[in-house]
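[1] this one's structure only:
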């Protein structure tokens, strides 16, 4: 655990917020009696059994690939803007898609062999799939709770969702606290990945401990980008140009750092209403294809303009294409990767210590958001790495 997390525990003990103490008591109670929980569908009322099967079917329907997941998050948020994680999930999932197509595009693909590209894609795709199959049933259960006008979160265990989220959804149902629910979902999804991927020996050996992954981190390719329109004084989106804000994660293997990143990204999205409106307007105008052409068509194209077999020449100068240089190839996902049939997720609750709630009300993370220059610098470094590799070979 990080220093910030441990420091926040002292703050938690002195917290004047009754909500945290109620959450703490309920979590401790859930953890104490978790082993006595019965999960027999046949013991449920028929109406609830049918609901569970319906939610499972709808989740599978949208959990096909990065495009369908990303679309489902956005559509849900526009139906239920009070569930702010849905839009955060949408924007982060867009970045997951861009990272997937980078592996087949330029200049990234020139750094990795076909086998390495496939390993990285399988890693990204599995994480994207896992989060959706955990988060989306929660959203659909909330939607049905609204329709029936009563809490149905006691059914979350039938979707193998952590007891942590049952407590947090029940708290949201009575309090309407969007911030606590969003940060709880950040904690939940990253902790869920930690158990099933980051600590998984297969991914440790094939991805996380490899030279290629460390190179990925060195090149700052863990940048999360949020494209946006600026707004006029009248609040009208200025669609002529797309700007970028975002954050960079350098220690992907750290659960603590990933949670703090999620808090910073949430602050970027929802901390400034005008900026949120600019991002929402951009997202509405640009259905997700996973090509980086979606946000910067002056640098990226979903058609490969490069001459096959030609030696690589540097194309960028101060984040602008040099005269005569072709745009970087950034394919749409459907032309880069086929759909994947996934094995079922390992069942088990990540929750081991109620003290994880310190992340809910810890010190706010500073979210500067300035990313364009860093992103341009990343592209420049990748080009130099490609040229160096070409020279060596």
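    Now that the structure is in, tell me what you want to look at. Just so it is clear, the structure is predicted and the values come from calculations on it, not from any experiment. Numbering: from 1, shown residues only.
[2] CA only for contacts and neighbour counts going forward, please
    Noted.
[3] what residues does the residue nearest the centre of the chain make contact with?
    Residue closest to the mean C-alpha point of the chain, counted by C-alpha atoms, centre = their mean, is residue 92 at 3.8 Å. Neighbour list for residue 92: residue 224 [criterion: C-alpha atoms under 8 Å, 6 or more residues apart in numbering].
[4] ok, residues contacting stretch 202-219?
    112, 119-120, 123, 197-198, 222, 250-251, 253, 378, 381-382.
[5] and the longest strand belonging to the chain, what's buried?
    In the chain, ranked by residue count with DSSP state E as the criterion, the top strand is strand 237-248. Counting neighbours by 16 or more other C-alpha atoms under 10 Å, one finds that the buried residues in strand 237-248 are 237, 242-248.
[6] just after the longest helix belonging to the chain, pick out the following helix or strand.
    Longest helix in the chain by number of residues, with DSSP state H as the criterion: helix 114-148. Toward the C-terminus, helix 114-148 is succeeded by helix 163-175 as the next helix or strand (DSSP states H and E).
[7] contact partners of that next one?
    Here helix 163-175 has contacts from 23, 26-27, 30-31, 151, 153-154, 156-157, 177-178, 180-181, 184-185, 188, 349, 351, using C-alpha under 8 Å, 6+ apart.
[8] weed out the non-buried ones from those residues.
    23, 26-27, 30-31, 151, 153, 156-157, 180-181, 184-185, 188, 349, 351.
[9] mind listing which of those are in strands?
    Counting by DSSP E, the buried ones among the contacts of helix 163-175 contribute nothing to strands.
[10] closest to residue 320 out of those residues?
    If you rank these by distance to residue 320 using C-alpha to C-alpha, residue 185 comes first, at 38.4 Å.
[11] identify the residue nearest that closest one in space, chain neighbours excluded?
    residue 85 (7.0 Å; C-alpha to C-alpha, 6 or more residues apart in numbering).
[12] next: residue 339.
    Nearest one to residue 339, counting by C-alpha to C-alpha, 6+ apart, is residue 65 at 6.0 Å.
[13] what about versus this one:
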């Protein structure tokens, strides 16, 4: 009886493998069809697009200012401010610190800043990218990744994300608040930027924006600045290189969902139809790729009316919690429906839940991670020469394909298959 049971088990395993083998062409066909529909949807939306433009005279003016800076030392913080200026500086520092507690507070701060000043395109881009950062953080404590990564690895990935988010907010938000105060006082206050140790690269950009109110050069400059800001402080940091970026598991970025940034731009509750726009990054390590990636996201978000309208409506109507149920309640739940010790069973087909399957657990940030008391970022000025940054100001292209709905369904299926495979290995006694 025992041998017969083992025989049936081996036969069952072989049968499953045969079924998987014959299902591959169908899966490949479904993916190809979905990819084609995504490309078609992208082309349809591109026909309505109003591409963003980097004005040549604006860039030429900035180049002249940046070249003047090449021969100068970074401005020293002397403390030679008036009494009112000192009060303002301390107020901005305190407000930035208060809102930099966690991903949820940062994300909402960006949204409210854009709501008050819609000319600050970067604030809305940062809000939506920060939402993605929160979803990545909670994935580490959600349905799948605890079954794929040990606790110390998940902690290290969280700290990488938290440091990058915290450092960018700590550098960018004082700039936004200083602009807001300039608007209130009806005069530019950008001579105070050195008080917050902001790179000298940004001062002529803000001064030009005050005169021209051209959102595009400012947004590109903030993208360039923030990616340079985290390059040495996070991406090249010894701890994160050793524990995250140079490890084998980080090569599986698609399983971590770290390489995709998505803008939900359509959801129909009754039909449970979700539409996503965005892009997938190939190499997080590459500074230039991160900058071009950010520029392309900006081009899609503010250059494609259907994406912009849908994403802005999503941001305005849905509170950010960190849970993926924020944008896909038909797939994810903030409360776990099944005990974490239960054997995981396949729940997805084509990126949708199988009939009767429980939704995937995606906790809110507050239930996944506590607030972190991080060290203050080093404030050395990264700017060296105009030649190093001018290539980023030559063009702002719309990508050919940015409709990610099908890609996202495929990604979910891949992660689930990885979880099932890992579970099978553990059952067979493999470490």
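    That came through fine. Worth saying up front: this structure is predicted, and the values here are computed from it rather than measured.
[14] re earlier: and the contacts of stretch 202-219 of the first structure, which two are the farthest apart?
    Maximum distance among the contacts of stretch 202-219 of the first structure (C-alpha to C-alpha): 28.5 Å, for 197 and 381.
[15] out of those two, which sits in the more crowded spot?
    Comparing residue 197 of the first structure with residue 381 by other C-alpha atoms under 10 Å, the one with more neighbours is residue 197, at 19 against 15.
[16] quick one: the more buried one from residue 245 of the first structure, how far?
    Residue 197 of the first structure is 28 Å from residue 245 of the first structure, where distance means C-alpha to C-alpha, to the nearest Å.
[17] ditto for residue 300 of the first structure
    In terms of C-alpha to C-alpha, residue 300 of the first structure sits 18 Å off from residue 245 of the first structure.
[18] likewise for residue 279 of the first structure?
    From residue 279 of the first structure to residue 245 of the first structure the distance is 10 Å (C-alpha to C-alpha).
[19] find residues that contact each of the two.
    In contact with both residue 279 of the first structure and residue 245: 226-228, using C-alpha under 8 Å, 6+ apart.
[20] just curious, which of those residues is nearest to residue 262 of the first structure?
    residue 226 (13.2 Å).
[21] would you confirm that the closest one contacts residue 89?
    No: in this structure, residue 226 of the first structure is not within contact of residue 89 by C-alpha atoms under 8 Å, at 11.7 Å.
[22] before we move on, which element is residue 366 of the second structure in?
    Per DSSP H and E: helix 365-368 holds residue 366 of the second structure.
[23] that helix corresponds to what range in the first structure?
    Mapping helix 365-368 of the second structure onto the first structure (TM-score structural alignment) gives residues 333-336.
[24] stretch 209-218 of the second structure too?
    If you align by TM-score structural alignment, stretch 209-218 of the second structure falls on residues 172-181 of the first structure.
[25] for the matching stretch, the distance to its chain's centre please.
    21 Å (C-alpha atoms, centre = their mean, to the nearest Å).
[26] show me where the stretch 151-300 of the first structure has its helices.
    Taking DSSP state H, counting those that start in this stretch, the helices of the stretch 151-300 of the first structure run over residues 163-175, 178-193, 201-203, 211-218, 255-270, 273-285.
[27] distance to residue 128 of the first structure added to those helices, as JSON lines?
    Shown next, in JSON lines, are those (distance: least, C-alpha to C-alpha, whole Å):
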{"stretch": "helix 163-175", "distance to residue 128 of the first structure": "19"}
{"stretch": "helix 178-193", "distance to residue 128 of the first structure": "10"}
{"stretch": "helix 201-203", "distance to residue 128 of the first structure": "15"}
{"stretch": "helix 211-218", "distance to residue 128 of the first structure": "18"}
{"stretch": "helix 255-270", "distance to residue 128 of the first structure": "15"}
{"stretch": "helix 273-285", "distance to residue 128 of the first structure": "19"}
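[28] quick one: closest of those to residue 70 of the first structure.
    Here helix 273-285 is closest among those (C-alpha to C-alpha), at 10.9 Å.
[29] now that closest one, how far from the centre of its chain.
    The answer for helix 273-285 of the first structure is 18 Å, by C-alpha atoms, centre = their mean.
[30] which other residues reach that helix?
    Counting by C-alpha under 8 Å, 6+ apart, 226-231, 235, 237, 239, 242, 269-270 sit against helix 273-285 of the first structure.
[31] at 10 Å instead, please
    74, 78, 87, 90-91, 94, 226-232, 235-239, 242-245, 268-270, 286, 294-295 (C-alpha atoms under 10 Å, 6 or more residues apart in numbering).
[32] map residue 240 of the second structure onto the first structure.
    Aligned partner of residue 240 of the second structure by TM-score structural alignment: residue 203.
[33] any idea how many residues pack against its match?
    Residue 203 of the first structure, neighbours per other C-alpha under 10 Å, totals 18.
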